[in-house]
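Colleague: generate coordinates for the sequence data below:
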Amino acid sequence: MSEPIRVVVTGAAGNIAYSLLFSIAKGDVFGKDQPIILLLLDITPMLTVLNGVVMELQDCALPLLKEIIATDKLDVAFQDVDVAILVGSMPRREGMERKDLLQANVTIFKSQGAALDMHAKKTVKVLVVGNPANTNCLIAAKFAPSIPKENFSCLTRLDHNRARSQVAMHCGVPATHVKNVIIWGNHSSTQYPDVHHCLVNVSGSDLPCFDAVKNDSWLKGDFITMVQQRGAAVIKARKLSSAMSAAKAICDHMRDIWFGTPEGEFISMGVYSSDNSYKVPDDLIYSFPVQIKDKSWKIVDGLAVSDFSQSKMDATAAELVEERDTALGLVGT
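Modeller: The predicted model follows:
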C-alpha cells in the first residue's frame, strides 16, 4: 500500500457529493491500492448533515478510506491536499441575475483559491465543478498564484459523456464504442458539442461519426441543442440538478488526470488558454480536446475546424470573455 493521498471535496453535504464520495473512497478514481484521506468541507449550517455523510462513509467499512475530516474551515480542509474537487457553489435562484450569481461565486472561489495557495501542496490537482464552472475555476486559479494554472481544470466531462451517449444510442452501440467527441468552450448553453472528429465503432470498424449516424441535419441541429440543454431537461424532469451523472463525470475526469488518456483518444476538459489555440482568447478557462500523460494535459492540436464549427467556438468564447471581465471587475483585479 502506498501513502494515503489527501482529497478535499467541497459542498460535501450536497447532492453531487453524496453520489461521488463512495466512488472516491472505494478506489474507483485513484486506484484500488491507493489509500485515501477524505477532507469534507461545507458551510456551518450543513455540518449536521455532513456528519451524517461521515457516518455513512464509516458504515461502508471501506479498506482504502483511512481517515475522514469534516469541517467548515478552509485552512483545515485544504491542508496539504493532493486533490481538490470544488463542488460547492452558490446556485442560481429564481429572479437572480447572472451578475448576482457571479458576485456570490467570485467571493467563494476567491477565498478557496487563496486557501489553496496558502495550505495545499503546490502539485495539487484542482477540479472546479460548481457553476459557472469555467469562470469560478479562473478566479480560483488567479487567487492561487503559487500553484501552476495548468493544475486547474473545470468539469465539461458531463457534457462530453452526454454527447457520447447520444451518438451511441443513435447508432445502437455501447457508449464505449464512441470516442473523440469534443466539447468546446463554456459549460453553459453556448457550449459546442462537436463530432467532426468523433469515431464510432460499428461491427468492428471505426467509422467517422457522420458516416455512422447518417443524419447530418440531426448532428448539426437537434443533437447540439440536446446536449446544450440536457442539464435543464434533467432539472425539469427530476426537480433537482444532475447528481449521479455529474459524480460519474467527476470520477472520469480525475481518473484520466491520474492515469492518463488511452492512446489515440482525447477527452474534453476546461483548461487555461494561453497560446491562442483554435483562436481562443488567452486567459480563459475554455473546454478543449485534451490528451493526458504523467498527470499533465496537452491540447490536441491540428484538428481541422470548419467555418460552422469556428463560429460556434467563437460564440462560446465571447460569452466566457464577458463572464471573465464581469467577474474580475467584481473582485477588483
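Colleague: hey, let's count contacts and neighbours off CA atoms from now on
Modeller: OK.
Colleague: touching stretch 65-84 from outside, list them.
Modeller: For stretch 65-84, the surrounding residues in contact (C-alpha atoms under 8 Å, 6 or more residues apart in numbering) are 4-9, 25-26, 35-44, 47, 50-51, 54, 112, 115-116, 119-121, 123-127.
Colleague: show me those that map onto helices.
Modeller: Among the contacts of stretch 65-84, the members found in helices (DSSP state H) are 25, 47, 50-51, 54, 112, 115-116, 119.
Colleague: returning to that earlier point: only the buried subset of the contacts of stretch 65-84, as a ChimeraX command please.
Modeller: Those of these that count as buried under 16 or more other C-alpha atoms under 10 Å are selected in ChimeraX with:
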select :4,5,6,7,8,9,25,26,35,36,37,38,39,40,41,42,47,50,51,54,112,115,116,119,120,121,124,125,126,127
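Colleague: returning to what we had before: dump the ones in helices among the contacts of stretch 65-84 into a markdown table; add distance to residue 86 as well.
Modeller: Below are these laid out as a markdown table (distance: C-alpha to C-alpha, whole Å):
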| residue | distance to residue 86 |
| --- | --- |
| 25 | 17 |
| 47 | 17 |
| 50 | 16 |
| 51 | 19 |
| 54 | 18 |
| 112 | 9 |
| 115 | 12 |
| 116 | 11 |
| 119 | 15 |
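Colleague: second chain to compare with the first, below:
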Amino acid sequence: MAKFVLAGKADCPYFAKAELLADYLQINLPNFKVYKITQHPDMWEQWLHDICKKNGWKHKHSPIIWRELLDRGGKGLLLGGFNDFMEHAQHYYGITSNMLSEQMLKIAVENLHTHIEIEKEEEYLKSLINPLHVWISSASAPACYNLIPLLASGEVFGMATEVSIHLLDSNLYEEILHGIVMEAQDLAFPLLRSVSMHTKLDEAFLQADVVILLDDILFHHEIPSLENCIRQVTEQCKVYGSLIEKNANNSVKVIVSGKTFVNLRALMIMTFAPSVDPQNIIAVAMFLESAAKAMLARKLNMHSAGIKDVIVWGNISGSSYIDLSKAKVYRYDSAIWGPPSFSRRLLDVIYDSNWVHSEFVSVLSSLSSREHHCLGISPAHVIATVLRYWYQDSPPGEMVSMGVLSEGQFCIPEGIVFSMPVRFQDGSWVVITEIENNEDTQEILKHLVHDLIQEKQVALGEIPEMSPYKETAFNGFNLLALLEEENIQTPPKGPETSPEGLYQSETSLSNAENNENP
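Modeller: Just a heads-up that it's a prediction; the model follows:
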C-alpha cells in the first residue's frame, strides 16, 4: 500500500491543491492512504523547527528530510513539496490536477477557517475536563525526568484524571527542560494534557493543584555555616511560599523532597503561604524508610514489600531515628507459616543483633556516597507513591513515615514539622497516635525535637546560632561537618537523606531492640 503524508500551513494554496489530488487518489485507488498534518500559519515554522531538531536534521525544506521523516515514522514516502507530489502522482498514477489558482486560493482560505474552527472545538472539549496542574521545581533534576511517566500513566491520580505538568527551573537549564518537554510529548500518554517549561519565577505555580519541590541548597564556592544555610533555605522558601500563596489553587498539595533541610523547608512554606492548609504541606520521609526495608529484606532473603511499619522519626534530612520496634514481616519463609495476612515481628526473626547495630547502620549511612550516582529512579518512585496514597489511600493497616506539622502528638511540641507515622485516607492523612513509645524512645524524640526547634528559631531570626542538645548521649555528625568532611561543593539533587540522622539511629536502634527484647 502506498502511504503519503501531506504536511503544510493551513492557508497554503499549494497544500490545498495537493490535498484535493490526494483525496481523489485515496477514493479511487484501493491501496492508497493519505495522512494530513496541518498547522496554523503562526505555528508552522516552530513545528518544523522542533521536528527537525528532534531528529537531528537541519532546518530546511528538503525532499530528502521529508522522505526521511516519513520513512523513520514507518508510514512510507513523504514528498518534500508541491511539485514533487504532482510529479509523483503523474508518473505513477497518470493523474494531474487542473485546479486554477483562484480555486486554490479560495480553498486555502476555507482550509484555514476550518483549521481554526477545529482547534477551537478541541480547546472547548478539553476545557470541559479540567486537568490536574502539577508543578515541579528544580525540574532539571534526574528525579523529575523519572517522575513524569509515573504521573502521566494514570496510576498516581487515577485513570480518569488528566494532568498538565509544568517544569520550573533556572534559565541555565532551559535546554534540558526543552528536551524533557519534547520527550514527555513523545510518550503520548492519553492522560497527559500538556507539558510546559517555565524559567520565570513570577509565573510559577499558576493554578497549581500539586507542587513538588525538589530544590536543595547549592554551595557554589565555600560551604557556609549551618546557620547561614538555614537562612538561605528560608529566603528560598519565602519566595516559593509567597508565589504559592499568590498563584496556586486554595486546595493545593505541596510535597517537599530533597537532601537538605526537608523538614525546615516544609515548615517555612507553611509560614510564607499562610492561606494553604498546613495539612496540605508534607515532607517526604519514605526514601529513608524504603532504604531501611530493602536492607532488612536482603538480610532476611525476602522481598522488601513484605516488610511493613518501619518508622522514621524526627528530621528527615538531619538527626533521625529508624524505629524497628513496630516493624512486621509478611510471607517470610520460615518454620512458622500462615495466610497472606499473617505477620511476625521483625525483631523476632532477625537474630543477629550485632548486624543491626553495625552493618545495618553503616550501610544506610553510606547513602550519601550513592547520591553522586543517583539517577533519580528511587526518589521519583517515592514521590509518586506518596501522591498515590494521598489521592487513592494508603494500604489498609500500614504506617507511612511522613514529615508533618506537629499538633502535640507523642509529646512533640506544636509548631515544628516532624517525621512520624501516618495513614492516608479519603484525600487526607492522620497521625497514627494509637501506638505507644517507651521512655527511651521518648528521650530520643526530645533530642530530635531540640534540633528542629533550633532550626526554626534561626530561620525566624529568634536566635543567632544553634546550640547543642544538653544531654551528651548523642554526638552525631551535623550537616555542616558532613559536607566539610566530604568536600562537597555542589551536593547533587535528590530526595535522599544525609547520613548523620542514620548515625543517630545506631544508639536508637540499640535502645529499641534492648527494650523489646530484654
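Colleague: pull up the aligned stretch in structure 2 for the biggest strand by length in structure 1.
Modeller: Counting residues, the longest strand found in structure 1 (DSSP state E) is strand 285-293. Using TM-score structural alignment, strand 285-293 of structure 1 corresponds to residues 417-425 of structure 2.
Colleague: again with stretch 58-68 of structure 1
Modeller: Using TM-score structural alignment, stretch 58-68 of structure 1 pairs with 185-195 in structure 2.
Colleague: same thing with stretch 254-264 of structure 1?
Modeller: So stretch 254-264 of structure 1 sits over residues 387-397 in structure 2, by TM-score structural alignment.
Colleague: what do you get for stretch 3-12 of structure 1?
Modeller: Mapping stretch 3-12 of structure 1 onto structure 2 (TM-score structural alignment) gives residues 130-139.
Colleague: quick one: end-to-end length of the matching stretch, please.
Modeller: 23 Å (C-alpha to C-alpha, to the nearest Å).
Colleague: do stretch 160-180 of structure 1 as well
Modeller: 9 Å.
Colleague: and the helices in the stretch 201-333 of structure 1, which stretches?
Modeller: Under the criterion DSSP state H, counting those that start in this stretch, the stretch 201-333 of structure 1 contains helices at 209-213, 216-220, 222-228, 230-238, 244-259, 307-331.
Colleague: among those, which is the most enclosed?
Modeller: Of all these, helix 244-259 has the most neighbours on average by mean count of other C-alpha atoms under 10 Å, namely a mean of 20.
Colleague: how big is the offset of it relative to structure 2?
Modeller: Mean deviation of helix 244-259 of structure 1 relative to structure 2 after superposition (mean C-alpha distance after the TM-score superposition for structure 1): 1.1 Å.
Colleague: okay, the angle between that helix and strand 285-293?
Modeller: With axes from the mean of the first three to the mean of the last three C-alpha atoms, to 10 degrees applied, the angle from helix 244-259 of structure 1 to strand 285-293 works out at 50 degrees.
Colleague: got a list of contacts for helix 244-259 of structure 1?
Modeller: So helix 244-259 of structure 1 is contacted by 16-17, 19-20, 23-24, 28-30, 127, 155, 157-158, 161, 269, 292-297 (C-alpha under 8 Å, 6+ apart).
Colleague: stretch 201-218 of structure 1 too?
Modeller: 167, 170-171, 173, 177-178, 195-200, 219.
Colleague: in a strand, residue 193 of structure 2, correct?
Modeller: Yes: counting by DSSP: H, G, I helix; E, B strand; the rest coil, residue 193 of structure 2 falls inside a strand.
Colleague: ok, which stretches of the stretch 1-150 of structure 2 are helices?
Modeller: Using DSSP H, counting those that start in this stretch, helices in the stretch 1-150 of structure 2 cover 13-28, 41-55, 63-73, 82-93, 101-128, 142-152.
Colleague: can I get those helices in CSV including distance to residue 373 of structure 2?
Modeller: Formatted as CSV, the entries for the helices of the stretch 1-150 of structure 2 read as follows, by distance: least, C-alpha to C-alpha, whole Å:
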stretch, distance to residue 373 of structure 2
helix 13-28, 51
helix 41-55, 27
helix 63-73, 34
helix 82-93, 51
helix 101-128, 41
helix 142-152, 10
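Colleague: quick test: name the residue nearest the centre of structure 2.
Modeller: residue 147 (4.1 Å; C-alpha atoms, centre = their mean).
Colleague: contact partners for that one?
Modeller: Contacts of residue 147 of structure 2 by C-alpha under 8 Å, 6+ apart are 377, 380-381, 383-384.
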